[in-house]
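Trainee: Can you look at this prediction? I've put the sequence above it.
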Amino acid sequence: MVTLRAFRALRPVPEKAARVAAVPYDIICEAEARSVIARNPLSFLRISLSEAELTENTDYSNDQVFSKAVENLHQFIKNGIFIQDAEPSIYVYRLSNNIRKQTGIVACCSIDEYERGMIKPHETTRPDKVENRKAQMLALKAHTGLIFLAFRSNEKVKNLMSEVTSQAPIYDFSCEDSIRQTIWRVSQPDEIIRAFSDIRTLYIADGHHRLESAAKVREIMRQQNPSHTGKEEYNYVMAGIFPSDELQILPYNRIIEDLNGLTPDEFLKKLTENFIVRETRKKKPSKSGDFCMYLGDGKWFELRYKADKAPGDDKIENLDVSILHRFILSPILGIQNQRTDARIEFVGGIFGPEELEKYVDTGHAKVAFSLFPISIDELFEIADSGKILPPKSTWFEPKLKDGLLIHLFFGDKL
C-alpha cells in the first residue's frame, strides 16, 4: 500500500510558467546554464543551479551557492512570480508531443516507505552529489524538483487521471524542446489517494540522488525537532508518479576517447572473439544483444553477441551494458570503472546517432557505441530483486521539468 499526500504547492503564476520551467539541474552543465539564464532571467536554473550566477567554476558545495539559491527564490516570490495554493492538492502532470504522451500524478510520498523498501532504486548514489542536494534542500527548506517514480500500470488510477484531464488545466504550454507541459490541480484528491492504496511498490526512474538527499534531510530535521510526530512536511518528498506503460526508456550510449593503443584493424580483430562483426548502414541496434559501433569515416559496424558466450541466467550480466563492459570496455579498451575513467563519456539516446558521429568525426572520441535500451519490465525485475543496474543504464525521456511545483517543508513559510 503506497501512501500519497496532498500539499500546498508553491508554483509560478500561469503567465510566467513557461519561462520558469527548467530542465533538471543534473543534465545541463554550468556553461549551458549561464547561457540559458542570460537569455531568460526567469529560468528556475537560477535556483536549482545557482552557481551559474556566481564566479565561474565556483565549487558547487560552496555556501555562496546555496545562499544565492535562497536569495533568488525569495526574489521570485517577492516579485510575484510564485504563488502558493490555498489548500492541499495533488496534481496531474502530462508531457506530450505529436507522437506520444505520458500522464502521471504529482504528490508527496513517504520517506519512511522509501526506507522500508516500498520505493525501490535501481542505481547507486554518489555521496558528494547527495551532500550537495541535501545542503540545497536545507537552505531552501523545500523540495524544488520532482523525483521521477513509476508504478505498474493501474486502470483505476488511469481512469481517475483521465477524468481530471477533461477539465481546465492550470498550465498548458510548450517548451523549447517542443514537449507540451500540461498540469491540472486536484483540490479534492481523496479518491486518487485511495486508488494508490492498491499499489504496493513504486520504482525510481530518475532522481536517486534527490530522494536519498531528502531522506538525509528528514533525519536532520527530526533530530532538530523535539516535537517531531512523523506528520511534518519534511517526512514526505515531492514526486511525479507515472504508469509504466506510458514511459519511454532510451539507451545511454557510450563514446570512448581512444582505442587503448590499438589500430582500428587490431581493435576490430579483437572484437571477433566474442562478437560477429560486420559493416552496416544501421546506426541503432534492433534488438538486445546487438550493438552498433562507429569508428569514423562514415563506417558503422554491427556487433552481434555470440550466443555461446552467454553468462547464464544472471539478469544483470545479460544486460547489454554489462556485455559491453565485460567483453569490450574492460578487456580491450582498458576501462575498468565507468564511473571514474575520464576516457569514457555517456550520451543520452535523445541525441541520436548523429551526435555519436559528431563526437568521433571531430576527434573528440575514437569509437562510439549505440545500444539497445533496457525495458521498463527489466528495470522492475532488477529493482524487485534488490540488485543495482550498471552505471548509466537508462535514459528516461521526456524529462520532468523543475520549477513548476515546489514542496515547502513548513507548509507556508521558507
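Mentor: Nice, thanks for sending it over.

Trainee: contacts, neighbours, all on C-alpha from now
Mentor: OK.

Trainee: so residue 309 touches residue 274, yeah?
Mentor: Yes - contact status for residue 309 versus residue 274: in contact at 6.9 Å, counting by C-alpha atoms under 8 Å.

Trainee: higher neighbour count, the two?
Mentor: residue 274 (18 against 12; other C-alpha atoms under 10 Å).

Trainee: dump the residue contacts of the nearest residue to the more buried one once chain neighbours are set aside.
Mentor: Among residues not flanking residue 274 along the chain, residue 306 sits closest, at 5.8 Å (C-alpha to C-alpha, 6 or more residues apart in numbering). Residue 306 makes contacts with 274, 275, 276, as judged by C-alpha atoms under 8 Å, 6 or more residues apart in numbering.

Trainee: same check, this time on residue 36
Mentor: residue 43.

Trainee: does it sit in a helix or strand, and which one?
Mentor: Using DSSP states H and E, the element containing residue 36 is helix 30-39.

Trainee: same question, residue 173
Mentor: Assigned by DSSP H and E, residue 173 falls in strand 171-174.

Trainee: One more: residue 18?
Mentor: Going by DSSP H and E, residue 18 is part of helix 17-20.

Trainee: how far does that helix sit from the chain's center?
Mentor: 20 Å (C-alpha atoms, centre = their mean, to the nearest Å).

Trainee: alright, now check it against this:
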Amino acid sequence: MAEIQPLRGWRYSPELSQRIDQYVSPLFDVVSPRQREALYQNPLNSIHLSVPRGEDPAGAALARLQQWQQQGILRQDELPGIYAYYQYFRLPGSAREYCRKGFMCHIRASDWAENVVLRHENTLPAAVNDRAELLARTEFESSATHGLYRDDTFELERYLDEAMLNPLYETAEDYQGARDVLAVIQDARVIRRFQQVLAGREVILADGHHRYEGSLAYRQARRAAAGTAYTGQEAWNYHLMYLTNAAADDLRILPTHRLLLELPGIGGPAELLARLAPYFTVLPLEDPYGLPERIAGKPWAFGLYLGEGEVYKIRLRPEVHTQLDWLTTPEVKALDLTVLHYFVLERVLGVAGPEAQRQWPGVAYVRNFPECLTRVDRGEARAAFITNEVSMAEVERVCHSGAVMPPKSTFFYPKTIGGFLFASISEAETTAPFSSVFHS
C-alpha cells in the first residue's frame, strides 16, 4: 500500500511569501496562452520552473533554480514536515463556500502494475517525456499531483485543522478564484500516524498523470544506473503529491463537454438527428441554457445544441446498450462518456475505437458550458454535446476494475497551484537530517 514521507519543502523567502499571489501559477496543462504570457513577465514567477521555455527549456529551468537558491529567493525548511493545504472556493449558482482539505507529502512512485497508485486515464508519451526531462535536469518539483485516498473516519482532518490555526501563508485569490492556504505539521508522532493511515490504503491519481509517469521514468532510469548500490531509500524514489480524502463532500468533479468541430460524412443537423435516432430518444427543447438542468442526474442523457434554435435532450435507449462491444470493463461501459464516445463518435460519425478517438482532431473538450453554445453560434463547431459530471463513486469503481476512462472524463476542481510548495529529490535529500527517522 501507499508509502508516504515528509519532506523539507522549498518555499519563497518570507519577504516574497507575503505577496505569494504574484509567484504562484496554474498547472502546465491548464494555463492558457494569455495567462502564460502574463506570468512570464514576472521574472520570479514559478512558471519559469514549471513550464520553462527557450531552445533548452529544462536547462533554462535549472539555471534559474540555481540562481534563485543562491540568492535566497527560494529557501528550504530545516525540518521535514507534511504540509496541510486547504482550498476555499465557491461554485456558480451556490452561496456555499467549500473547503477542500488535504496535505502535500512525498509518496513512493509505484509502477501501475503494483496497484498502489491507480490511474483513471491514459497519457501521451510526448508529454511524459517532457516532464521526465525537466525532472531529470532539475531534480525539483514545482507542483504537486493530486491523489485520492478514502478514510470514512476522517481521522487525519483533525490534525490538518489544528495545523491551519497557524498558516504559513495564503493567497487572496488564485487564477481560478480559489483561496489557497498552506500550513505545516512537523510533529514526528503525528507524521507517523499519517504514514500508518496511508499504509493501509490505495491512492487514486486524480490529476497529474503525465507528471507522475515522468517521475516513474526518472526513477526507473536512476535505479538502473544505481545497480547493486540501490537501497530504495533514495530521494528520487519519491514524488510530490497532494492527497485529499475521497469521502469528503468538498471534493468536486466538474463536467467536460464535447464540441464536434466537424461532422464527417454528415450533411447537416437533420442527417445527424436521423443517425442518432436508432440509439437515442430525441426530445426537442426551447432553451439551450436549461440543458444542464434537463439532463442532471439522468444516466446516459446529454444535451445537444446545433445552433439556430436547435436544442435537444437525447438519452440512450436502454435496450441498445448491449451493442457497446469495446473490450473494457462493465464499470467503464456504464459511464455516460463511454456511451457518448461509442454511440456518437464511433457509430454515428465513424471514428472507430478509443485510440482513434483520442487522436481525432474533430473533437474539442470544453469545461465552460456557455462557451460551448457560443462556439457553435459562431460557426467554430458544428455541434455541442453537454454532459453530466462523473461521480467520485464512478471514478473509484473504474480504477478498482483496472480500466481507464475515456479522455477528459474528470475535471477535479479546484486545481492545485504551482509554486505554493517546491520539493527536491536530489541526492542531498537522501542523507538530510532526520530523513531516516520516518523510514520503516
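Mentor: Nice, I can see it. No experiment lies behind these values; they were computed from the predicted model shown.

Trainee: before we move on, the earlier item: what comes up buried for the strand holding residue 173 of structure 1?
Mentor: 171, 172 (16 or more other C-alpha atoms under 10 Å).

Trainee: now do stretch 351-367 of structure 1
Mentor: Across stretch 351-367 of structure 1, burial judged by 16+ other C-alpha under 10 Å covers 352, 353, 356, 357, 359, 360, 361, 365, 366, 367.

Trainee: which residues sit against stretch 133-146 of structure 2?
Mentor: With C-alpha under 8 Å, 6+ apart, stretch 133-146 of structure 2 has contacts from 27, 46, 49-50, 57-59, 61-62, 65, 104, 205-209, 211-212, 214-215, 218, 236, 240-244, 416-426.

Trainee: Out of the residues you listed, which sit inside strands?
Mentor: 104, 205, 206, 207, 240, 241, 242, 243, 244, 423, 424 (DSSP state E).

Trainee: Spit out the contact partners of the counterpart of residue 24 of structure 1 in structure 2.
Mentor: Counting by TM-score structural alignment, residue 24 of structure 1 corresponds to residue 27 in structure 2. With contact taken as C-alpha under 8 Å, 6+ apart, residue 27 of structure 2 is in contact with 50, 143, 415, 416, 417, 418.

Trainee: Which residue, other than its chain neighbours, is closest to the residue most central in space within structure 2?
Mentor: Here the mean C-alpha position of structure 2 is nearest to the C-alpha of residue 207 (C-alpha atoms, centre = their mean), at a distance of 2.0 Å. Nearest non-adjacent residue to residue 207 of structure 2, counting by C-alpha to C-alpha, 6+ apart: residue 146, 4.9 Å away.

Trainee: can you check residue 105 of structure 1 too?
Mentor: Nearest to residue 105 of structure 1 is residue 92, by C-alpha to C-alpha, 6+ apart, at 4.6 Å.

Trainee: where does the equivalent of the one you found over in structure 2 land in three-state SS?
Mentor: Mapped onto structure 2 by TM-score structural alignment, residue 92 of structure 1 lines up with residue 84. Classification of residue 84 of structure 2 by DSSP: H, G, I helix; E, B strand; the rest coil places it in strand.

Trainee: quick one: the single longest helix found in structure 2 aligns where in structure 1?
Mentor: Counting by DSSP state H, the longest helix found in structure 2 is helix 209-226. Using TM-score structural alignment, helix 209-226 of structure 2 lines up with residues 208-225 of structure 1.

Trainee: Pull out the buried residues from the matching stretch.
Mentor: Counting neighbours by 16+ other C-alpha under 10 Å, stretch 208-225 of structure 1 gives 208-218, 221-222 as buried.

Trainee: Same question for stretch 332-341 of structure 1.
Mentor: Neighbour counts using 16+ other C-alpha under 10 Å place 332, 333, 335, 338 of stretch 332-341 of structure 1 among the buried residues.

Trainee: how long is that stretch from one end to the other?
Mentor: End-to-end distance of stretch 332-341 of structure 1: 14 Å, with C-alpha to C-alpha, to the nearest Å as the criterion.
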